[in-house]
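Novice: how would this look folded up:
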Amino acid sequence: MKETKMRVAGIALAVGLVFGMNAARAAEIEVLHWWTSGGEAKSVAELKKMLEAKGHKWKDFAVAGGGGENAMTVLKSRVVSGNPPVAAQIKGPSIQEWGETGKLANIDATAKAEKWDSLLPAGVANIMKYKGHYVAAPVNVHRVNWMWANPEVFKKAGAEVPKTWDEFFVAADKIQKAGLIAVAHGGQPWQDFTVFESVVLGVGGPAFYKKALVDLDQASLKSDTMVKSFEVFGKVRKYIDKDSANRDWNLATAMVINGKAGMQFMGDWAKGEFTAAGKVPGKDFICAAAPGTDKGYTFNVDSFVMFQQTNADTTKGQGDLAAAIMSNEFQEVFNLNKGSIPVRLGMKMDKFDDCAKMSSKDFVATSKSGGLVPSIAHGMAVPSATAGAMQDVVTQFFNGTGVTPKQAADKLASAAKTK
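Specialist: Next comes the predicted model:
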C-alpha cells in the first residue's frame, strides 16, 4: 500500500512537472498586421488557432488602412520606444532596412529545422534573410504580371487573346471598333506602375527587367529597350477610357466581369473579384500572363519579420509562429482564402483553381530558369523612396505630359538614383 502511494505521488509529481514545463513554454505572442477584412481575417484566425494549439497566447495587433502605411507608422513608434511586437508584417527591401536597425531576431534555427532553404526559391529566401540569416517567414506569393480577359468581349470583337504586345494592339483595335473598352484601368500611380512593369518584362525579358528595375543599372535604364518599353506603354494608354482617373482597381475588374471591357493588367488579387461574382476560370474569364511575359514571373510576397526578444519563452513562441507560417496546413488555407499561391515549393494544388495551378507551375519553372523577378510596383525590388520616384516618372509619362519615350527613360534613370 505504501509503495502504491509512493508511485501515485511520483506520477503526480511527474505530471506536475510536465504541466509546469508546458506553462513555462507558453508565451504571449503579439503580432502586428493589417489583414483586417474578408479572407485575410479568416486566415489570421487560422494562424492564431495553430499557434494557440502549441500552448501560446496570440495577442492581435491589427492596424487597418493605408495598405500597411498606418501599421508601419505605429511599428516605428513601438520600436523606438523599445517595445517592439514579437512579429510584424513587413515585406521586400523593407526587411533589409529593418535589419540595419539591429532589432531583428535570427530565426536560422527554425529555418534549418524546417528545411526552408530547400522549400523556398533562392530569390525569395534571400529576401527573407539579412546578412545571410533568416529574419522573416514568407506567407504567400502573388503573381503580378497577369492579364484578365473576358472571352465574350473577344468573341464579339472577333479578336484573339494576345500573347505578344504586337498581338495586343491588333486585338485592342478590334475591341475598340466593336464599341467596347479594350483595357480596364484605374488611373492611380500604383496601377500605372503595375502595367509598366509588365510592359518592361514583356518587351525586354526577365534578364533585362532584373538589370533595369531591380539592379537599377543606369545603362539598361537609358537603353533602347527601355525606350521601346515606354513606346509600348504609351500606346496602351490609347485603349483606356476617358473616365479612368482615380478609379479603384476592383472597379476596373468589374468592367471586365460585366463585359464592358476586354482586358485588365493586375495581380492575382483581381481573381477574387471574378470568383466572388460566381465566375469560373477558363469559361467566364481568362487568366493569362501579360503579353510577352509567359517566361517571366513578377512576384509579391507577404512576410512576417521577427523582432529580438529577451524572454526565452517568447523566443520559443516566435520560432513556433515562424514554423506555423511555413507549414503545409497554413500555406494551403491562407492562400485559398487570399487568392495567392503557397510560397512553399512542392505543395499539392488540387484544392486550388486553374489560375492558381498555372501560377504555381510557372512559379516553379521560373524559379529554375531565372525568370522569377521581384515586383518593383509592389514594394519587392527596390527601397520605397526609389520606387516612389520612379513611379512618379512613369505616371507623368502615362498621363501625357509631352515627355518623349527617350526623355522618360532618361528621367527614370535619374529617379533610380533617389535614396
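Novice: all contacts plus neighbour counts: C-alpha atoms, from now on.
Specialist: Fine.
Novice: which residues of the stretch 101-250 of the chain fall in helices?
Specialist: Assigned by DSSP state H, counting those that start in this stretch, the helices in the stretch 101-250 of the chain fall at 108-113, 116-119, 122-127, 151-157, 165-177, 189-209, 218-221, 224-236, 249-257.
Novice: hmm, I typed the wrong one, I wanted the stretch 251-400 of the chain.
Specialist: Counting by DSSP H, counting those that start in this stretch, the helices of the stretch 251-400 of the chain are 271-276, 312-325, 328-338, 354-369, 384-398.
Novice: here is the second sequence; please produce its structure so I can put it next to the first one:
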Amino acid sequence: MKKMEKTTRFARNLLAVAAGLTVAGLAQAGEVEVLHWWTSGGEAKAASALKATLQAKGHSWKDFAVAGGGGDSAMTVLKSRVVSGNAPAAAQIKGPSLQEWAAEGVLANIDDVAKAEKWDSVLPPVVANVMKYKGNYIAAPVNVHRVNWLWANPEVFKKAGAKVPTTWDEFFVSAEALKKAGIIPVAHGGQPWQDFTTFESVALGVGGTDFYKKALVQLDQATLKSATMDKVLETFRKVKGYTDKNAPGRDWNLATAMVIKGEAGMQLMGDWAKGEFIAAGKVPGKDFTCAAAPGTAKAFTFNVDSFAMFKLKNEANVKAQKDLAAAIMSTDFQEVFNLNKGSIPVRLNMDLAKFDDCAKLSSKDFVDTAKSASLVPSVAHGMAVPSAAAGAIQDAVSQFWNSDKMSVADAKAKIASAAMTK
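Specialist: Next up, the predicted model:
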C-alpha cells in the first residue's frame, strides 16, 4: 500500500482471526513466501495476521518484506526474483499492474479457489475484473478503501456557523465561513499523491461518474480537453486558496491531526484518515464527521489492496498458496483486518455489526454504486490506468496546484499529453 498508510494504527486483536480457523491440510503442509511492504507499525501486524492464518492451516510462512511505503523497492526486488526463476508464492500488487504481470506469463490461475469460495458472487464485477487476466483469477483482494471522503470537525463548523458541504458551491461557502472564524478551512499535505487525491475527488464531484470514467479511466482525449475539465481545474485551484502556507511537504496524517485538533475544518482524504481519528479517541458522528466528498455521494472511488499469486512448481507450496488465497477472502480475516485498517471488507455479504458508522456508510455506498455502475477505480491510487500514465498525470496535476501562473488551458493540455504516456 502507499506510504500514506504507514502510520495507520491497528488494534491489538488483529491476530485473533487465527483462533477461529480450523487446522487443515497438515498432510500437505507447504511453505508460502509472501512479498509485501507492510513493514512499519500496524502494517507489519497486518502481515502477521495473514501469517497466523496460514500457520493455523499447518503451513509455514516465509516473510519477504521490503521496506518502502509505495512499494517501488519491492517491485525492483520482485522483478529480479521472477527473472531468475525464483518467484515468491504471493506479492502485494494492485490495479492494472496485475494485468501487466499476468501478461508476462508468470502469474498462477487460481480459478479453482475462486470457484470453490464463490468469489464471482461475493465480489462486485468491477473489482473482480481487476483481479482477473483474460477471465481467470490471478490475485486475491484484501480490502476496499474509499478515496472520495471529506472529513470534518463538527465543533469547528458549529463555531464558524457553517455546515458540512454536499456540493462544491456549499464547500466554498463553508470554507469562507471557517476562514472568517480564524480557522484553516482545508487541511492539506502538499505532496503529489495528496494533490492528485484532491484532484480526483474534484473531478468526480464536478464532472460526474461518466466524465470521470472517460477522462481518468479511459483517458479519452476529447474529454480531457473538454470544457468540463476547465471547470474541474478552476474548482481545484479554488480549493488550494483555502489551504495554509505550511501545506507543502506535510504528511497526510499531520493534516488529519489539524482537523482532529480543531486547527482546520476539513480534509479531503481516503478512509485511512479514519484510523487517525479513532486512535485519538474520537467517535464517528460525534467528534468527527465522515461525508462523501462534495458532489460524490452517489459515487465511490475504490482503492483495493491485493496479492498476486505466482506460478510455483512444488505441489505442497501450491496447496499453501491456494490456502492463502482462500484465507484472504474468508469472512473471519476480512472482518478483523478491515475493522482495524479503516477500510471495509471487499466481500459484499459481510456482517458489519462490529463496524462503525463511517464504515457502514462506506459499505452501503460500495454495494449501491456497484449496482448503479458508479463504483470507479481511483486513478490517484493506482487502480485506474497503467503506472506510467498515472505518474505523468499526477506530475501535471501537481505542477498546476503549485503554480499560480499556470493557466487552466496550459494545465489541461499538460494533463491530456500526460495521459498518452506509455
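Novice: re earlier: adding distance to residue 3 of structure 1 and mean neighbour count, write the helices of the stretch 251-400 of structure 1 out as TSV.
Specialist: Below are the helices of the stretch 251-400 of structure 1 laid out as TSV (distance: least, C-alpha to C-alpha, whole Å; neighbours: other C-alpha atoms under 10 Å):
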stretch	distance to residue 3 of structure 1	mean neighbour count
helix 271-276	66	18
helix 312-325	37	21
helix 328-338	47	19
helix 354-369	63	18
helix 384-398	71	20
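Novice: closest one to residue 65 of structure 1 among the ones you listed?
Specialist: helix 328-338 (17.3 Å; C-alpha to C-alpha).
Novice: pull up the aligned stretch in structure 2 for that closest one.
Specialist: Alignment of helix 328-338 of structure 1 against structure 2: residues 331-341, by TM-score structural alignment.
Novice: spit out the contact partners of the spatially most central residue of structure 2.
Specialist: A centroid search over structure 2 (C-alpha atoms, centre = their mean) returns residue 303, at 3.0 Å, as the residue closest to the centre. By C-alpha atoms under 8 Å, 6 or more residues apart in numbering, the contact set of residue 303 of structure 2 is 144-147, 377-378, 381-383.
Novice: same deal with residue 88 of structure 1?
Specialist: 31-33, 75, 304-307.
Novice: surely it is in a strand?
Specialist: Yes: under DSSP: H, G, I helix; E, B strand; the rest coil, residue 88 of structure 1 falls within a strand.
Novice: excluding covalently adjacent residues, which one is nearest to the equivalent of it over in structure 2?
Specialist: Using TM-score structural alignment, the equivalent of residue 88 of structure 1 in structure 2 is residue 91. With C-alpha to C-alpha, 6 or more residues apart in numbering as the criterion, residue 91 of structure 2 has its nearest non-adjacent residue at 4.4 Å, and that residue is residue 35.
Novice: that neighbour -> structure 1?
Specialist: Match for residue 35 of structure 2 (TM-score structural alignment): residue 32.
Novice: for that match, which three-state class applies?
Specialist: Residue 32 of structure 1 is classified as strand under three-state DSSP.
Novice: distance check, the closest residue to residue 129 of structure 1 other than its chain neighbours against residue 322 of structure 1.
Specialist: Of all residues not flanking residue 129 of structure 1 in the chain, residue 135 sits nearest, at 5.5 Å (C-alpha to C-alpha, 6+ apart). Applying C-alpha to C-alpha, to the nearest Å, the value for residue 135 of structure 1 to residue 322 of structure 1 is 10 Å.
Novice: aligned to residue 304 of structure 2, what sits in structure 1?
Specialist: Aligned partner of residue 304 of structure 2 by TM-score structural alignment: residue 301.
Novice: spit out the contact partners of that match.
Specialist: Neighbours of residue 301 of structure 1 in contact, by C-alpha under 8 Å, 6+ apart: 91-92, 124, 138-142, 343, 380.
Novice: now these as JSON lines including distance to residue 175 of structure 1 and neighbour count?
Specialist: Below are the contacts of residue 301 of structure 1 laid out as JSON lines (distance: C-alpha to C-alpha, whole Å; neighbours: other C-alpha atoms under 10 Å):
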{"residue": "91", "distance to residue 175 of structure 1": "38", "neighbour count": "22"}
{"residue": "92", "distance to residue 175 of structure 1": "38", "neighbour count": "25"}
{"residue": "124", "distance to residue 175 of structure 1": "38", "neighbour count": "22"}
{"residue": "138", "distance to residue 175 of structure 1": "40", "neighbour count": "25"}
{"residue": "139", "distance to residue 175 of structure 1": "39", "neighbour count": "24"}
{"residue": "140", "distance to residue 175 of structure 1": "35", "neighbour count": "23"}
{"residue": "141", "distance to residue 175 of structure 1": "32", "neighbour count": "24"}
{"residue": "142", "distance to residue 175 of structure 1": "29", "neighbour count": "27"}
{"residue": "343", "distance to residue 175 of structure 1": "37", "neighbour count": "26"}
{"residue": "380", "distance to residue 175 of structure 1": "34", "neighbour count": "25"}
